[in-house]
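[1] no FASTA, just this:
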């Protein structure tokens, strides 16, 4: 039983228990979940042949889900989002925040108008950021010209005659 990895033979708990009893797995090396499972066992054993419970699933929707769906429906090519980088908010999150801010300021506007205004604000914000980046960034050719002119001016200041060195 312990050598099998089929879910039909036993649950992961019974297989782990078998490994512990046989000595194939040291007690100190048991999985983290093992003690929790023993302390709080499930009401019904999680087996493959257990019938599926007949219960209705609740639909959970948040207010911003409708805004997010509207944004993604109209903007298919947004790009990827780096979930590991918490420093920057995603484009979708910025849109939702902008939309909610505009909605709180103008409660009587229809959704379509709020959507258009939020898109315009995001476009304006992107243009402002692009201009700021362009002002900060120096092109390679400009940097090369500046370095060359500085080097030329430095050579003009330093005039050493080889004859003077050996005097």
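    Structure's in. What do you need? Every value quoted in this text rests on a predicted model; they were computed, and no experiment measured them.
[2] okay, CA-based contacts and neighbour counts for the rest of this
    Noted.
[3] buried ones in the longest helix along the chain?
    In terms of residue count, the longest helix belonging to the chain (DSSP state H) is helix 111-136. Within helix 111-136, the residues that qualify as buried are 114, 115, 118, 119, 121, 122, counting by 16 or more other Cα atoms under 10 Å.
[4] next up, a second structure to put side by side with the first:
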């Protein structure tokens, strides 16, 4: 398959494309990602760099990929936690598209660099500044209220109402029975 070779002979995309041209992979069997990659190719082609040779067969340290975090990752995480993805999808067909989250991060960085806003209220001030610019941010819905908490109150009220109705209907039937008995007594002599 195309994925068994190293990338030094071409990218996975070019190998799959060439296999499709040669007829090895049919058009109906092409990978799901192929059309997306063809529509939105990377700005730089992936480059295979041959790893450096090991000296004397020993490694000085483990080949571990370190976690990469940027300072705006915390801002983005809090933004998505509070506001979610938003009502609109990302428009990847426009090269200059800027998402609401990216605008929020840029405004946050701008307000932070000024230094006139305290760290505690900076997040809310950023939302207010974007609102002043005409960008409406909608908070995610709050946590759902558990129905178990609301049901006993509703059940109690409903049972009270049903008890009152049954009592009223019982009183009415007794009243009707006494009226029929009195009318029967008056008619019988």
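    Structure received. Note that the structure is a prediction, hence the values are computed from the model and not measured.
[5] how close are the two chains, by TM-score?
    The TM-score (TM-score structural alignment, normalised by the length of the first structure) is 0.42; 91 aligned residues with a Cα RMSD of 3.7 Å.
[6] relative to residue 91 of the first structure, which of the buried residues of helix 111-136 of the first structure is nearest.
    residue 122 (8.6 Å; Cα to Cα).
[7] show me what contacts the closest one?
    For residue 122 of the first structure, the contacting residues are 94, 95, 98, taking Cα atoms under 8 Å, 6 or more residues apart in numbering as the criterion.
[8] residues contacting the last one?
    For residue 98 of the first structure, the set of contacting residues under the criterion of Cα under 8 Å, 6+ apart consists of 118, 121, 122.
[9] and with 7 Å instead?
    Residues counted as contacts of residue 98 of the first structure (Cα atoms under 7 Å, 6 or more residues apart in numbering) are residue 118.
[10] roughly how far does it sit from residue 136 of the first structure?
    Applying Cα to Cα, to the nearest Å, the value for residue 98 of the first structure to residue 136 of the first structure is 26 Å.
[11] can you check the second one too?
    In this structure, residue 95 of the first structure and residue 136 of the first structure are separated by 26 Å, where distance is defined by Cα to Cα.
[12] please identify which helix or strand holds residue 141 of the first structure.
    Taking DSSP states H and E as the criterion, residue 141 of the first structure maps to helix 140-157.
[13] and the next element down the chain from that helix?
    With elements assigned by DSSP H and E, the helix or strand that comes after helix 140-157 of the first structure is helix 162-165.
[14] in the helix or strand containing residue 72 of the first structure, which residues are buried?
    Secondary structure assignment for residue 72 of the first structure, by DSSP H and E: helix 63-74. Along helix 63-74 of the first structure, these residues count as buried under the neighbour rule (16+ other Cα under 10 Å): 67, 71.
[15] now for it, which elements pack on it?
    The criterion is 3 or more Cα pairs under 7 Å, 6 or more residues apart in numbering; DSSP states H and E, and the helices and strands that helix 63-74 of the first structure contacts are helix 91-105.
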